[in-house]
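> Starting from these lines, generate the structure:
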Amino acid sequence: MEVLWAPWRLDYILGPKPDSCPFCLPEHTDEDEQRKILFRGQHAFVIMNIYPYTNGHLMVTPYRHVMNLVDLRTEEHHEIMDLIHACTRILQTHFHPQGINIGVNIGEAAGAGIKEHLHFHLVPRWVGDSSFMAVMSEARIVPEHLEKTYAKLRPYFDELRRTKQSAKEDGK
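Have a look, this model is predicted:
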């Protein structure tokens, strides 16, 4: 039998589960790196999935605590789509995946792990990335530690932040 090492999973398995929604964030905090928040927009933010399916597994979620896509306000769903677009470009630039799964699970029956707060997944994919592991062993291989992935992706989102700020100042 082969042993797979995924030390970050133990924190989740043994650790206390939050009483509050993990996607309901304070507006201003110095914990963004610890929480793996890559970008904060006006109505939504980008966060790394700390229990990823693959390297670079990102989520885009509104600040407002809503469960259903149809409950989003116009400005929220516009910004979410803009962030999904930006995340796709960043993932393609950095990881060069052969594909990207983008999806949202609305409700427990659809597979939502946190059904109370809408969130969109972006999962970079490569041919054979799951192979037999996901099917036979119910395991996934994530070859790079979250801290390193965060550090590598952060500059792309810093540039996105500067671009959005510059456009805002120019009145665009």
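> make it CA atoms for all contacts and neighbour counts henceforth
Fine.
> which ones are touching A134?
R140 (Cα atoms under 8 Å, 6 or more residues apart in numbering).
> what residues does the lengthiest helix in the chain touch?
In the chain, with assignment by DSSP state H, the single longest helix is helix 146-169. For helix 146-169, contacts defined as Cα under 8 Å, 6+ apart pick out E33, K36, L38, F39, M48, I50, N55, G56, A86, I90, H94.
> Now show me the structure for the sequence below, then we'll compare the two:
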Amino acid sequence: MADFIPVDEFEDHPGIPDGLQRLWTPHRLAYISGENRPTEHNDVRCPFCVSPTHDDAEALIVARGEHVFAVLNLYPYNPGHLLICPYRHVAAYIDATEEEAAEMTAFTRKAIRMISAVSQPAGFNLGMNQGSIAGAGIAAHLHQHVVPRWAGDSNFLPIIGQTKAVPFLLGQTREIFAGAWDEA
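Purely as a prediction, here's the structure:
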């Protein structure tokens, strides 16, 4: 174990464990602080508008449809946490076109089949948080969460450490899921 590092020197020694054995998750600060969070009418910085303009591997896109795409959540609740997003910058489910809503449903169903084949989860959480007051991290762009769940996947880390341990890199998960998408 590394020597004890005083609290005021943590920033000078990133990645070195301290005397309290903290699990550092500095990547989550962008999410917590709302960095680059788009507004309802501003899609310039919206990650769900920008992602489809990049290469699938770079953007962590698993699959593309005509009206929606499936992308890995950058801040997953569990390994394999997918988001189904319309290409169009629209905030509310009731404002989605019939085609967008139908393809979101079809992609959600296909995502469940694909994740089930790849990871054999015991269940799923599905959901859309409409508005920031309802918990939407990016309220300005509609997205459906598909979160695989396993028995015992909630342990002391989220309760005590307010963080989650995810055993796969997002790029690895995207590669596995993209390869299995057409089979689902």
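> could you redo the contacts of helix 146-169 of the first structure as a markdown table and give each row secondary structure and neighbour count?
Putting the contacts of helix 146-169 of the first structure into a markdown table (DSSP: H, G, I helix; E, B strand; the rest coil; neighbours: other Cα atoms under 10 Å) gives the following:
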| residue | secondary structure | neighbour count |
| --- | --- | --- |
| E33 | helix | 14 |
| K36 | coil | 20 |
| L38 | strand | 22 |
| F39 | strand | 19 |
| M48 | strand | 23 |
| I50 | coil | 15 |
| N55 | coil | 22 |
| G56 | coil | 26 |
| A86 | helix | 15 |
| I90 | helix | 17 |
| H94 | helix | 12 |
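> between the residues you listed, which is nearest G113 of the first structure?
Each of these was checked against G113 of the first structure using Cα to Cα; the closest is I50, at 13.1 Å.
> That closest one and E116 of the first structure, how far apart?
From I50 of the first structure across to E116 of the first structure, the span is 18 Å (Cα to Cα, to the nearest Å).
> Which residue in the first structure aligns with T97 of the second structure?
Here T97 of the second structure is matched to R73 in the first structure, going by TM-score structural alignment.
> whoops, I mixed them up, P76 of the second structure
Matched by TM-score structural alignment, P76 of the second structure corresponds to P52 in the first structure.
> Name the nearest residue to its match, sequence neighbours excluded.
V142 (7.5 Å; Cα to Cα, 6 or more residues apart in numbering).
> does the one you found count as helix, strand or coil?
Look at V142 of the first structure: counting by DSSP: H, G, I helix; E, B strand; the rest coil, its state is coil.
> contacting residues for it?
P52, Y53, T54, N55.
> rerun at 10 Å
Applying Cα atoms under 10 Å, 6 or more residues apart in numbering to V142 of the first structure gives the contacts W5, A6, Y51, P52, Y53, T54, N55, G56, D129, S130.
> shouldn't the third one be in contact with M59?
No: with contact defined as Cα atoms under 10 Å, Y51 of the first structure and M59 do not form a contacting pair (11.3 Å).
> between those two, who's got more neighbours?
M59 (23 against 14; other Cα atoms under 10 Å).
> what about the helix or strand that the more buried one is a member of, how far off from the second structure?
Taking DSSP states H and E as the definition, one finds M59 of the first structure inside strand 58-62. Once fitted to the second structure, strand 58-62 of the first structure is off its aligned match by 0.4 Å on average (mean Cα distance after the TM-score superposition for the first structure).
> which parts of that strand are buried?
L58, M59, V60, T61, P62 (16 or more other Cα atoms under 10 Å).
> next one: stretch 158-173 of the second structure
Buried, per 16+ other Cα under 10 Å, within stretch 158-173 of the second structure: K164, A165, L170, T173.
> If we ignore the residues flanking it in sequence, what's nearest the second one?
The shortest distance from A165 of the second structure to any residue other than its chain neighbours is 7.4 Å, reached at L157 (Cα to Cα, 6+ apart).
> what about that neighbour, which SS state?
Secondary structure of L157 of the second structure, reduced to three states by three-state DSSP: helix.
> need the contact list for F69 of the second structure.
Neighbours of F69 of the second structure in contact, by Cα under 10 Å, 6+ apart: 48, 51-52, 61-63, 83-87, 103-104, 107, 143.
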